[in-house]
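Novice: okay, here's the prediction I keep looking at, along with the sequence it came from:
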Amino acid sequence: MEGQLRYQSPNRWLTRLGWAILFIVTVVGLAAVVIRTVEGLGVTNLNYIVPWGLWVAFYIYFIGLSAGSFLLSTAIYVFGYKKLEPIGRLALFSALIALIAGLFFVLIDLGHMERFWTVFVNRNWWSVLEIEIHFYVLYIIVILTELWLLMRQDLIRCAQNESGWRATICGWLTLGSRDLSEASAQRDRRWMKILGIFGIPIAIGVHGGTGALFAVVKARPMWYGPLFPIVFIISALASGAALLTFLLAFFVGRALDKAQRDDLVLTLGKITAGLLIFDLLLIWSEFSVGLYGNIPEDVEVLRLIMFGPFWWVFWLVQILFGALVPLFFILWPRTGRDPRMVGLAGLMIVIGIIGVRLNIVIPALNVPVIPGFDRAYTMLPAPTQTTPTLSPEQLNLLTWLILIAAVITVGVIAALAWLHREGRHDHPMREGLVAGGTAALFFLVLLVLVRWLGSSTALGLSTADLTHTPIGGILGHSEIRSYYVPTLNEWLSSLGLIGLSIFLGVLGYKILPLETSEGH
């Protein structure tokens, strides 16, 4: 009984509240996408110094998630690692949804989104970007075909045995196939292996090629290195494995019993930890070469990454939250045997790699390719420090109110969790706690938004520039500064596209037969 309770869904009100918040954020974010579509790139802080920003960082992030999930599926269907077979379909489906999300961000970053199709007409086979686009087309075909082969017989059974709209959709997706024989199943498995073998170089080309897009930009020394495409591939594998670890630990796995799911989560956690350690080794290699060689441009970029206005993205998000803490959770025996803690570590790694992508894209562009280039035009770059709309006293008051709202919210959640654990679902205070917690969370989000808009920068924390402090002087001093801070529209539109991708993933998970106990 205790094992069953451990994997129960959260309180219904928390689930509904979470979906409500996600829905609101998605709607607001898609409205920001509409504004960007109508107004153009003028709603961003992109400029001639930093032409790639937040959207490009999210693009390479989701392409990495996709390629990593796909390559993990090849371990099952090409190399015969049967233990992971129950998550094979989910890995392929995650690869598809992450790819769609990545392409959303590519589209919104284009100056003229309506002209995306011209790349298929005006060809340049010497362009890495041109080659990469054709990899994407092949990649989509391979993923869709593999998914169809894996689900074909289940789709036929769904169309024959169920009723209503789900049976209708399953009937469409069978593409007219009705063969449930063992011979046809064997044929599907053979084609799966062929497509998996064919898909390995394509998936490597998809994300290794994304790394190559940066590596061939010769004017950016921080990118222009032979390890860069390899870093992209390894971090893709780490992020894909971490995503599947998190999903399996908390949301999927209905076809497995508790022991099987626990075993899979712990196995994926160990794979993720190994890949993450290798990824950190490669990143250290990239950084150390520039530092030891005292390459001025590399040192300037590293100074901005480690001690610039967004130092916390590197030290707190990428290193502490996204690497050290999750590795501790996975490798420490006490937490490493708890599938929930390992799943939480997977989520932390998935979030932490966002920091990796931000630090790849933006800081390298902030160092002018020619000294004085940033002052050569009369048109100034987009400002990174805007005039505060609120006084310091008002901002300080808002900060205290945010802390109070956060403490109340956490306290209410803790109280509700205690009541749930004790089985006191009819406690007279429960309804009041739910109402109070919902109100506190609403005001917390509202206050954070007001504080964000009223602060001197887009993120508030970015005012803590360490480049001219003693700790920032470890790498020497310079007048380098950040020429780009994402606007509110860039953040909201990003959240809208991420929310839309999540809803597409949940819809597909509800409709398609993605759960299987094969391999056990």
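Specialist: Looks like it came in fine.
Novice: rest of the way, CA atoms for contacts and neighbours
Specialist: OK.
Novice: tell me which residues are up against stretch 76-95.
Specialist: 65-70, 72-73, 75, 143, 146-147, 150, 192-194, 196-197, 244, 253, 264, 505, 514-520 (C-alpha atoms under 8 Å, 6 or more residues apart in numbering).
Novice: show me just the buried residues among those residues.
Specialist: 65-70, 72-73, 75, 143, 146-147, 150, 192-193, 196, 244, 253, 264, 505, 514-516 (16 or more other C-alpha atoms under 10 Å).
Novice: let's see which of those end up in helices.
Specialist: Among these, the ones falling in helices (DSSP state H) are 65-70, 72-73, 75, 143, 146-147, 150, 192-193, 196, 244, 264, 505.
Novice: counting by contacts, list what the host helix or strand of Leu492 packs against.
Specialist: Secondary-structure element containing Leu492, defined by DSSP states H and E: helix 488-511. Helices and strands touching helix 488-511, by 3 or more C-alpha pairs under 8 Å, 6 or more residues apart in numbering; DSSP states H and E, are helix 12-39, helix 54-77, helix 88-109.
Novice: what's the most buried one of these?
Specialist: With neighbours taken as mean count of other C-alpha atoms under 10 Å, the helices and strands packed on helix 488-511 reach their highest mean count in helix 54-77, at a mean of 26.
Novice: second one coming, line it up with the first:
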Amino acid sequence: MHPIFQHRPSRKLWFGLLSAGVVIGIIGALNVLINGHAHVYNVTREIPWGILIATYVFLVVSSTGLCLVSSLGHVFGIEKFEFIGKRAIILAIITLLCGFGTIGMEINHPIRLGIYAIISPNFSSAIWWMGTLYGLYLVLLSGELYFLMKGMHKGAFALGMAGFIAAISAHSNLGAVFGLLEARPFWYGSFLPIYFILSALVSGGAIVSMIVYFNHKESGTPMPQKYEDFMGTLGKLQALFLTILIFFVIWKIIPAVYGHPPEKFEATMATLTGPLAFNFWFFEVLLGMLIPVVILLNPRTRTPGGVMWAGLLSTFGIFFMRFDLVVAGQLVSMREGAADLTNGLLSYVPSITELAIVIGAISLCLFLYTLAEHLLPLDVEEDH
């Protein structure tokens, strides 16, 4: 029996669940390859971006957030954050790669896209810059991880700083992929690039809190005092990020409903009172922001366990933020007199195949990170 599974039945169960999730994803991917996108996806010409695009955004946002949080330690010299560096960077790489895989399943010919992106680049395309910047970001993350694993701190600092800049650039450009679409008023404008960076910080902090908590919970050893102090500091930062995010969401809504701007108003109302209202009020607002803020602002509940629960709820809510953002921007038809409308809006419900691929992508992220946690020397003490 592999040492990973020895004396730990819970590990067997965890790996078994993740393996099942990966198998579900593989079945979904094979269904796409055999039957084609048009037959197994519920996206249409009117709503071409569905849950796979939302999952891609969620995963790369998580990757960026992990990079930004890890940079607080070995780039900006905040000692409390140094121990999380390797874990955050390796998970940033994994989530980025799984994000690439998810969007690859959305694209009919991803290999052809990659070839033409190199031999016939369109420098005025935000999507071309997205692929280029995230490719550079992946290279820098890989180099940074190498230097961290070797204990070469100067190299890790240099590539960490470069990776920090690349992360900000790539992620703000991802916001521009949506924000530059003048034909989609719900997305159009300068708000999304900034909003994406802020939400990346929330995602990164939330995931780091779960990494630290479950790492010590699984080991069966008490959490050292310095890690408890770290969780307290991280909880305060998360409370700050979430509070700012709440105000961002409020001021995103106000201009969209004041004066009833065409199409933007209808798309916003779809999230407030329409088909996405439950997602917005329950998952985004209640689970994703309000409950975590209450937990984190109260010193009695800002324990390591409380910070972890706040992070878990935030991560869950942020996934629905991505889904609602992507879908809401397309619910208002661009064709006058469209017949397939419900209460004046288009509709989209993910297919079973799309959901299977999402489950597979997230399961693969967790599976690969769990393997890395058990097979690689990720503790700072092992550098010395």
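Specialist: Thanks, I have it. Since we're looking at a predicted model, the values are computed, not measured.
Novice: mean per-residue distance, the helix holding Leu492 of structure 1 versus structure 2.
Specialist: Following the fit onto structure 2, the mean deviation recorded for helix 488-511 of structure 1 is 1.3 Å by mean C-alpha distance after the TM-score superposition for structure 1.
Novice: buried residues in that helix?
Specialist: By 16+ other C-alpha under 10 Å, the buried positions in helix 488-511 of structure 1 come out as 488-503, 505, 509.
Novice: residue range for it in structure 2?
Specialist: Helix 488-511 of structure 1 lines up with residues 352-375 of structure 2 when matched by TM-score structural alignment.
Novice: same thing with stretch 400-409 of structure 1?
Specialist: Stretch 400-409 of structure 1 maps onto no residues of structure 2, going by TM-score structural alignment.
Novice: now do that stretch: distance to the chain's middle.
Specialist: Its chain's average C-alpha position is 28 Å from that of stretch 400-409 of structure 1, according to C-alpha atoms, centre = their mean, to the nearest Å.
Novice: list the buried residues in that stretch.
Specialist: Leu401, Ile402, Ala405, Ala406, Ile408, Thr409.
Novice: so the second one sits against Leu447, correct?
Specialist: Same thing as Ile402 of structure 1. Yes: taking C-alpha atoms under 8 Å as the definition, Ile402 of structure 1 is a contact partner of Leu447 at 6.1 Å.
Novice: overlap in contacts of those two?
Specialist: By C-alpha under 8 Å, 6+ apart, no residue touches both Ile402 of structure 1 and Leu447.
Novice: show me what Thr132 of structure 2 lines up with in structure 1.
Specialist: So, by TM-score structural alignment, Thr132 of structure 2 is matched to His134.
Novice: over to Met289 of structure 2?
Specialist: Checking with TM-score structural alignment, Met289 of structure 2 has Ala323 as its match.
Novice: residues touching its match, list them.
Specialist: Here Ala323 of structure 1 is in contact with Leu276, Met348, Ile349, Gly352 (C-alpha under 8 Å, 6+ apart).
Novice: go ahead and confirm the second one touches Phe321.
Specialist: So that's Met348 of structure 1. Yes: counting by C-alpha under 8 Å, Phe321 is a contact partner of Met348 of structure 1 at 6.3 Å.
Novice: thinking again about what came up before, got the contact list for the match of helix 488-511 of structure 1?
Specialist: Contacts of stretch 352-375 of structure 2 (C-alpha under 8 Å, 6+ apart): 4, 15, 18-19, 21-29, 31-32, 40-41, 51-52, 55, 87, 90-91, 94-95, 98-99, 101-102.
Novice: now do 7 Å
Specialist: 4, 15, 18, 21-26, 28-29, 40-41, 51-52, 55, 91, 94-95, 98, 102 (C-alpha atoms under 7 Å, 6 or more residues apart in numbering).
Novice: starting at the chain centroid, how far to it?
Specialist: 13 Å.
Novice: likewise for stretch 286-297 of structure 2?
Specialist: 19 Å.
Novice: buried ones in stretch 153-164 of structure 1?
Specialist: For stretch 153-164 of structure 1, by 16+ other C-alpha under 10 Å, it's Gln153, Asp154, Leu155, Ile156, Arg157, Cys158, Ala159.
Novice: from those, which is closest to Asp257 of structure 1?
Specialist: Asp154 (20.3 Å; C-alpha to C-alpha).
Novice: how about the contacts made by that closest one?
Specialist: Taking C-alpha under 7 Å, 6+ apart, one finds Pro513 in contact with Asp154 of structure 1.
Novice: give me the secondary structure label for the residue lying farthest from the centre of structure 2.
Specialist: Note on structure 2: the largest C-alpha distance from the chain mean falls to Gly337, namely 36.3 Å (C-alpha atoms, centre = their mean). Here Gly337 of structure 2 is recorded as coil under DSSP: H, G, I helix; E, B strand; the rest coil.
Novice: same question for Gly171 of structure 1.
Specialist: Strictly by three-state DSSP, Gly171 of structure 1 counts as helix.
Novice: nearest residue to it in space, please, no chain neighbours.
Specialist: Ala159 (4.9 Å; C-alpha to C-alpha, 6 or more residues apart in numbering).
Novice: next one: Gln160 of structure 1
Specialist: Nearest to Gln160 of structure 1 is Ala167, by C-alpha to C-alpha, 6+ apart, at 7.3 Å.
Novice: what about that neighbour, neighbour count?
Specialist: By other C-alpha atoms under 10 Å, 19 other residues sit near Ala167 of structure 1.
Novice: and Ile204 of structure 1, by the same measure?
Specialist: Counted with other C-alpha under 10 Å, Ile204 of structure 1 comes out at 22.
Novice: okay, now stretch 327-336 of structure 1: how far is its last residue from its first?
Specialist: One end of stretch 327-336 of structure 1 sits 9 Å from the other (C-alpha to C-alpha, to the nearest Å).
Novice: element containing Ala255 of structure 1, please.
Specialist: Applying DSSP H and E, one finds Ala255 of structure 1 in no helix or strand.
Novice: correct me, but it touches Glu518?
Specialist: No: assessed by C-alpha atoms under 7 Å, Ala255 of structure 1 is found out of contact with Glu518, at 9.2 Å.
Novice: cool, thanks, signing off.
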